[in-house]
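Q: I'll drop the sequence and a predicted model, then ask my questions.
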Amino acid sequence: MDNDAGRYRRFLNGDDNGLREIIDTHYNGLTLYINGIVKDPSETEDIVQETFVKIAVKKPNFNPNGTFKTWLFTIARNTAYNYLKRYKSRISDQPIDEYIMLSDGTNVEKEHLKTQQNIELHRAMKELNPDYFQVLYLMYFENLDTEGIATVMHKSKRQIGDLLYRSKKSLKSILEKAGFQYEDF
């Protein structure tokens, strides 16, 4: 059982600190992931909060066959897509150039993406098709394996492999156009 699964189990047994620890651990990553889907920081924050509310209120069963992180990101992704289906006309089509700011002034994106190279990479990834963004984000920023990504995105491992290949190729093209220097991509 991974650490987050233990925290969730503690929460289910009445220890609210377990849920707080899960939120502290995954809030920034979920925020960036969901923003890559909906492309609206205020809607993103609502969806991330709704994801944690679902866990807190509905207390869904966690299947220990996968990782807790995969399970959590799957819930968040489903919540985002349900939101898009309901409120698609309200979602802005304008690209988001600013970093996501929390109410306390914390720059989530800058904190999560520590190096300038990762910041530039993340900016370029925003230009990708949403599936390409998701597969690259989950693999390289959230360190999920192919099986975990397949679970989150509701695709087969083979489809994820194909998506990874195409998304890397597309990202490389975007980075080259921007004059990005890289050693091994």
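A: Sure, I can see it. Numbering: from 1, shown residues only.
Q: Could you use CA atoms for every contact and neighbour count after this?
A: Noted.
Q: who's in contact with the residue nearest the centre of the chain?
A: By Cα atoms, centre = their mean, the chain has its centre lying nearest to residue 33, at 2.3 Å. Contacts for residue 33 (Cα atoms under 8 Å, 6 or more residues apart in numbering) come out as 134, 137-138.
Q: In those, which residue is surrounded by the most others?
A: residue 134 (24 neighbours; other Cα atoms under 10 Å).
Q: number of nearby residues for the closest residue to residue 37 other than its chain neighbours?
A: Spatial nearest neighbour of residue 37, excluding adjacent residues (Cα to Cα, 6 or more residues apart in numbering): residue 130 at 6.1 Å. For residue 130, the neighbour count with other Cα under 10 Å is 15.
Q: Do I have it right that residue 130 meets residue 34?
A: No. Residue 130 is beyond contact range of residue 34, at 10.4 Å (criterion: Cα atoms under 8 Å).
Q: Show residues contacting the helix or strand harbouring residue 118.
A: Here residue 118 sits within helix 116-125, counting by DSSP states H and E. With Cα under 8 Å, 6+ apart as the test, helix 116-125 has contacts from 110, 113, 133, 171, 174-175.
Q: what would these look like in TSV with neighbour count?
A: Formatted as TSV, these follow (neighbours: other Cα atoms under 10 Å):
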residue	neighbour count
110	15
113	18
133	23
171	22
174	17
175	17
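Q: Could you check how far residue 132 is from residue 153?
A: 11 Å (Cα to Cα, to the nearest Å).
Q: let's bring in a second model and compare:
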Amino acid sequence: MDNGASSYRRFLDGDRNSFTELVREYWDGLTLYLFGFTNSITEAEEFAEEVFLKLYAERPPFSGKSSFKTWLYAIGRNTVLNMLRKRRKIREASLDGFYDVSDREDIERNHIHDENKKLLYGAMEDLHSDYRQVLYLVYFENFGVAETAEIMHKSERQVYNLLYRAKAALKKTLEKEGFEYEEL
């Protein structure tokens, strides 16, 4: 049982402090993952809040069929997609231009330690959303292909294909910027 699962089980048993542990442990990574859907760190943070609120209020059962992190990121993905679908129906005006980019830089600085990862993450912003997601989950969050497939609701074969195409697109983007690398 991983640490997140044990903290969540303690929360379900009434230990409210364990929920704080969950938020501390998974906030940054989940927010950066959700950023791939929105391209706005402020919206990604709002979605992350919604995910943790859902855990706190609804207390969905964790079956243990996957790691807690995989389960949490899948909930995050479903939450974002549902909320974006609702927004499209309402046709809200986009507020992306009003969000402050400095918040994203703080989270990135705290979460992404390696300088090469920072450069790659910056180049990933120009990629298609699915490409950003698969690269982020596999290379930044160290999810396996099976876990990534579960989070993204795709088959393992689709994830392998996405990874191949995403790496090729990233390589092309990096070459345009004059980035020298050994191998992707």
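A: Looks like it came in fine. On a predicted model such as this, the values are computed, not experimentally measured, just so you know.
Q: Need the TM-score from the superposition.
A: A TM-score of 0.92 describes the superposed chains when it is computed by TM-score structural alignment, normalised by the length of the second structure; 180 aligned residues with a Cα RMSD of 1.8 Å.
Q: quick one on the thing from earlier: among the contacts of residue 33 of the first structure, which are in helices?
A: residue 134 (DSSP state H).
Q: Which of the contacts of residue 33 of the first structure lies at the shortest distance from residue 71 of the first structure?
A: Here the nearest of the contacts of residue 33 of the first structure to residue 71 of the first structure, counting by Cα to Cα, is residue 138; it sits at 12.6 Å.
Q: is it true that that closest one touches residue 144?
A: Yes. In terms of Cα under 8 Å, residue 138 of the first structure counts as a neighbour of residue 144; the distance is 5.7 Å.
Q: any idea where the helices of the first structure begin and end?
A: Per DSSP H, the first structure carries helices over the ranges 3-12, 16-38, 41-58, 68-87, 108-112, 116-125, 130-136, 146-153, 157-177.
Q: Once aligned, what mean separation remains between the shortest one and the second structure?
A: Which is helix 108-112 of the first structure. Here helix 108-112 of the first structure, set against the second structure after superposition, deviates by a mean of 1.0 Å using mean Cα distance after the TM-score superposition for the first structure.
Q: and that helix, what does it pack onto?
A: Helix 108-112 of the first structure is packed against helix 16-38, with contacts defined by 3 or more Cα pairs under 8 Å, 6 or more residues apart in numbering; DSSP states H and E.
Q: thinking again about what came up before, mapped onto the second structure, which of the contacts of residue 33 of the first structure hold?
A: For these, the subset whose aligned partners also touch in the second structure (both residues aligned by TM-score structural alignment, their matches' Cα atoms under 8 Å) is 134, 137-138.
Q: Now do the same contact list for the closest residue to residue 76 of the second structure other than its chain neighbours.
A: Leaving aside its sequence neighbours, residue 76 of the second structure sits nearest to residue 51 (Cα to Cα, 6+ apart; 5.7 Å). By Cα under 8 Å, 6+ apart, the contact list for residue 51 of the second structure reads 75-76, 79.
Q: And the contacts of stretch 76-88 of the second structure?
A: Residues from elsewhere that reach stretch 76-88 of the second structure (Cα under 8 Å, 6+ apart): 30, 34, 37, 47-48, 50-51, 151-152.
Q: And these, which is closest to residue 12 of the second structure?
A: Taking Cα to Cα as the measure, residue 12 of the second structure lies nearest residue 51 of those, at 15.9 Å.
Q: so how many other residues sit close to the closest residue to residue 68 of the first structure other than its chain neighbours?
A: Leaving out its chain neighbours, the residue that sits closest to residue 68 of the first structure by Cα to Cα, 6+ apart is residue 5, at 5.6 Å. Using other Cα under 10 Å, residue 5 of the first structure has 19 neighbouring residues.
Q: Residue 74 of the first structure now?
A: Count around residue 74 of the first structure with other Cα under 10 Å applied: 20.
Q: got a list of what the closest residue in space to it that isn't next to it in sequence touches?
A: Of all residues not flanking residue 74 of the first structure in the chain, residue 152 sits nearest, at 4.3 Å (Cα to Cα, 6+ apart). Shown here is residue 152 of the first structure, whose contacts under the criterion Cα under 8 Å, 6+ apart are 70-71, 73-74, 77.
Q: Looks like residue 11 of the second structure contacts residue 17 (just checking).
A: Yes. Using Cα under 8 Å, residue 11 of the second structure is in contact with residue 17, at 7.4 Å.
Q: For those two, indicate the residue with more neighbours.
A: residue 11 (20 against 11).
Q: which residues touch the residue lying closest to residue 21 of the second structure once chain neighbours are set aside?
A: Nearest non-adjacent residue to residue 21 of the second structure, counting by Cα to Cα, 6+ apart: residue 7, 7.0 Å away. For residue 7 of the second structure, the contacting residues are 18-19, 21-22, by Cα under 8 Å, 6+ apart.
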